[in-house]
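S.K.: predicted model follows, preceded by the sequence.
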Amino acid sequence: MQYTVRVKPGSRRGPLVEASDDALIVYVRERAVDGAANDGVVRALAEHFGVPRSGVTILRGHTARIKRVEVDE
């Protein structure tokens, strides 16, 4: 299943996944440097959905805060 994800890097609240009206909001502690925030997003979503990290793929938005993510179920 595919989801739109809004990422909040460098957050003190993270790792945390919240649902909003139109997207999932993912708070991660990692900063957006050298892909660290993307790794945090994959880790947080995998834990949230109960799938292995390999089951979460970032399809679009690798360098943006709004991403399109696919989660294998």
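M.R.: Arrived safely.
S.K.: could you use CA atoms for every contact and neighbour count after this?
M.R.: OK.
S.K.: where do the strands sit along the chain?
M.R.: All strands of the chain, identified by DSSP state E, fall at 2-8, 16-19, 24-27, 56-60, 66-71.
S.K.: let's have those in JSON lines, adding distance to residue 46 and mean neighbour count.
M.R.: Formatted as JSON lines, these follow (distance: least, C-alpha to C-alpha, whole Å; neighbours: other C-alpha atoms under 10 Å):
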{"stretch": "strand 2-8", "distance to residue 46": "13", "mean neighbour count": "19"}
{"stretch": "strand 16-19", "distance to residue 46": "10", "mean neighbour count": "16"}
{"stretch": "strand 24-27", "distance to residue 46": "12", "mean neighbour count": "21"}
{"stretch": "strand 56-60", "distance to residue 46": "6", "mean neighbour count": "16"}
{"stretch": "strand 66-71", "distance to residue 46": "8", "mean neighbour count": "18"}
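S.K.: what about versus this one:
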Amino acid sequence: MALVLYCQPGAKQTKVAGLHDGQLKISLQAPAIENQANEMLLSWLSKQLKVPQKQIQFLSGQNSRNKRVEVWGSITPEQIAQILSP
């Protein structure tokens, strides 16, 4: 399952912040320095979706706010949508 995300680093807390241009907007507490925001995003998604972090990987956008992330395993698209709904 591929997720299309808009990520905003440097926020006060990491959370789903609604929608941005049809993408799920994620506010990340980590700054966009030395891959910190990307690492926080993968760690946060792993905790929220209750899947091992190794089952989440970037498809594109590591150096952009617009990211495509793939999640695989026993979680369904419906479960992902329910957990991450803004």
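M.R.: Perfect, I can see it now. Values in this document were obtained by computation on a predicted structure and should not be read as measured data.
S.K.: do you know which of the strands of structure 1 lies nearest residue 33 of structure 1?
M.R.: strand 2-8 (13.1 Å; C-alpha to C-alpha).
S.K.: chain center to that closest one: distance?
M.R.: Relative to the chain's own centre, strand 2-8 of structure 1 is displaced by 6 Å; criterion: C-alpha atoms, centre = their mean, to the nearest Å.
S.K.: remind me what the longest helix anywhere in structure 2 packs against, helices and strands.
M.R.: Criterion DSSP state H: the longest helix present in structure 2 is helix 36-49. Packing contacts for helix 36-49 of structure 2, counted by 3 or more C-alpha pairs under 8 Å, 6 or more residues apart in numbering; DSSP states H and E, involve strand 56-60, helix 77-84.
S.K.: now with 10 Å?
M.R.: Applying 3 or more C-alpha pairs under 10 Å, 6 or more residues apart in numbering; DSSP states H and E, one finds that helix 36-49 of structure 2 contacts strand 2-8, strand 15-20, strand 23-27, strand 56-60, strand 66-71, helix 77-84.
S.K.: no further queries at this time; thank you.
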